[in-house]
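Asks: any chance you can model this:
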Amino acid sequence: MIRIVVLISGGGSNLQSLLDQCQAGILDAQIGAVISNRPDAFGLSRARQAGVKALTLDHTDFTERAAFDRALAELVDAQQPDLIVLAGFMRILTDDFVKQFAGKMINIHPSLLPLYPGLNTHQRALDAGDSKAGATVHFVTAELDGGPAIARVEVDITDQDNAESLARKVLTQEHKLYPAVVDWFVKGRLSLNNNQALLDDSPLPKGGCVLDTAAL
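Replies: Alright, predicted model coming up:
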């Protein structure tokens, strides 16, 4: 069975969607550990409630980012993961960390990448006058939110939307998108080769395939 380690920094709602699907047998995988860089992250409580190992590595205990990443790599590696899932992990990872786990680490970002990497994605979409927003799952590389895209979901932006309402709409879709992509990896359908995301050995589009979450 595929073993997953989830990295979080906050509430862990995407973590919860993965926990639920694993417990329901929809995902044929085991979440072996949840690791947070913040001791007060609510996602740790979600893990404990699900009977999953909840670990903390407080980044404030380290004076250098590289030192934290080395310790994190050791902690992650000790869990023997087949897949590392970043679910609201608010740390920029060093090149060495990314290289160590290349091809088996994915992240979800609340924009239609390559648009709006980084923070404040929903307000930036509104300020740009975009008609759509969404979320993208991608392989993690050294470039911030710049790894090969795997899949995305889109939501309409209406005149009534603000950053908060748009964030809620996108997050609801993330909870469907992320487990679907993880399932591809679990079933051996998803891979990374020469910085290209492949599904069933076929290259995925540059921005990732668009999923209809209503069908999930």
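Asks: make it CA atoms for all contacts and neighbour counts henceforth
Replies: OK.
Asks: in the protein, which residue sits furthest out from the middle?
Replies: What lies farthest from the middle of the chain is residue 159; by Cα atoms, centre = their mean that is 28.8 Å.
Asks: for the host helix or strand of residue 133, name the packing helices and strands.
Replies: Here residue 133 sits within strand 132-139, counting by DSSP states H and E. Applying 3 or more Cα pairs under 8 Å, 6 or more residues apart in numbering; DSSP states H and E, we find strand 132-139 packed against strand 105-109, strand 149-156, helix 163-186.
Asks: same question for the helix or strand following the shortest one: list its buried residues.
Replies: Right, the one you point to is strand 105-109. Next along the chain after strand 105-109, taking DSSP H and E as the criterion, comes helix 121-127. For helix 121-127, the neighbour count (16 or more other Cα atoms under 10 Å) marks 121-123, 125-126 as buried.
Asks: to compare against the first, here's the next sequence to fold:
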Amino acid sequence: MQPYRIAVFASGSGSNFQAIVDCVQSKELDVSIELLVCDRPDALVVGRAIQANVPVFTFRPKEYASREAYEALILKELSDRKVDLIVMAGYMRIITNVLVEPFYGRMINIHPSLLPSFPGTKAITQAYEYGVKLTGVTVHFVDGGLDSGPIVAQRSIEIGEGESEAALTQRIHAIEHGLLPQVIDWLRAGRVSLEGRRVTVKEVE
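Replies: Purely as a prediction, here's the structure:
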């Protein structure tokens, strides 16, 4: 049986990437991490990938004429490795149709809020400063918009009275590290179906 091949896109420290690696190494997640794609060659996630023996494709966006130009190179890397699923795990770039069209329904992103509330960057800070009582984490399909794709899964948490933003951030990251590998496993097992904006996750028989 062919392995289920994933590529992870990340731009920063890579804690979600590490959570996936840990689940693979502990046999909790039966996938093959074929590639890390990173738009910052000096990002901490690159070191994590090297340590985990995951191939790395790095680039500097300013060295290309357009997003489409560097995404065409990324698409070739993905095609060469026969990647089944793209996992956006803290990748801070808008995706164009160069990747969206061939991978629609096979590209997910994790976002630290209950979408559609607080899309974009600094979502935890946005929610915290707005004063919401409930926030959480969303995993959604990528459609090329700003955190606008169909929602696969969400987990909510209450913000405690007097809780600091740092403490909230830590709790949200902990939820991310559990939810993202879980959704990857659902997709690997063929349990996720997408019709329009509605996503259905089949129960295990």
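Asks: tell me which residue of structure 2 matches up with residue 128 of structure 1.
Replies: With TM-score structural alignment as the matching criterion, the partner of residue 128 of structure 1 in structure 2 is residue 130.
Asks: same question, residue 74 of structure 1
Replies: Residue 74 of structure 1 maps onto residue 76 in structure 2, by TM-score structural alignment.
Asks: state the distance from that match to residue 65 of structure 2.
Replies: 18 Å (Cα to Cα, to the nearest Å).
Asks: give me the buried positions along stretch 142-152 of structure 1.
Replies: 142, 145-152.
Asks: and it, how far from the chain's centre?
Replies: Centroid displacement of stretch 142-152 of structure 1 relative to its chain, using Cα atoms, centre = their mean, to the nearest Å, is 10 Å.
Asks: touching stretch 185-199 of structure 2 from outside, list them.
Replies: 4, 29-31, 105, 149-152, 200-203 (Cα atoms under 8 Å, 6 or more residues apart in numbering).
Asks: wait, doesn't residue 11 of structure 1 sit right on residue 41?
Replies: Yes - between residue 11 of structure 1 and residue 41 a contact is recorded at 5.9 Å, counting by Cα atoms under 8 Å.
Asks: nearest residue to residue 21 of structure 2 other than its sequence neighbours?
Replies: residue 52 (7.3 Å; Cα to Cα, 6 or more residues apart in numbering).
Asks: for the equivalent of the one you found over in structure 1, the count of nearby residues, please.
Replies: In structure 1, residue 52 of structure 2 lines up with residue 50, judged by TM-score structural alignment. Number of residues near residue 50 of structure 1 (other Cα atoms under 10 Å) recorded here: 15.
Asks: what about residue 50 of structure 2, how many residues nearby?
Replies: 12.
Asks: let me fix that: residue 30 of structure 1
Replies: 18.
Asks: wait, what's in contact with it?
Replies: Residue 30 of structure 1 touches 1-4, 22, counting by Cα under 8 Å, 6+ apart.
Asks: give the contact list for residue 6 of structure 2.
Replies: Here residue 6 of structure 2 is in contact with 31-35, 83-87 (Cα under 8 Å, 6+ apart).
Asks: and it, which of the three is it?
Replies: At residue 6 of structure 2 the chain is in strand, as set by DSSP: H, G, I helix; E, B strand; the rest coil.
Asks: and it, how far from residue 62 of structure 2?
Replies: Per Cα to Cα, residue 6 of structure 2 is found 26 Å from residue 62 of structure 2.
Asks: how about residue 146 of structure 2?
Replies: Separation of residue 146 of structure 2 from residue 62 of structure 2 (Cα to Cα) stands at 21 Å.
Asks: one more: residue 31 of structure 2?
Replies: Taking Cα to Cα, one finds residue 31 of structure 2 at 33 Å from residue 62 of structure 2.
Asks: of those two, who's got more company?
Replies: The neighbour count for residue 31 of structure 2 versus residue 62, taken as other Cα under 10 Å, is higher for residue 31 (20 against 10).
Asks: touching, the more buried one and residue 8? I think so.
Replies: No - Residue 31 of structure 2 is not in contact with residue 8 according to Cα under 8 Å; the separation is 11.9 Å.
Asks: thank you kindly, that will do.
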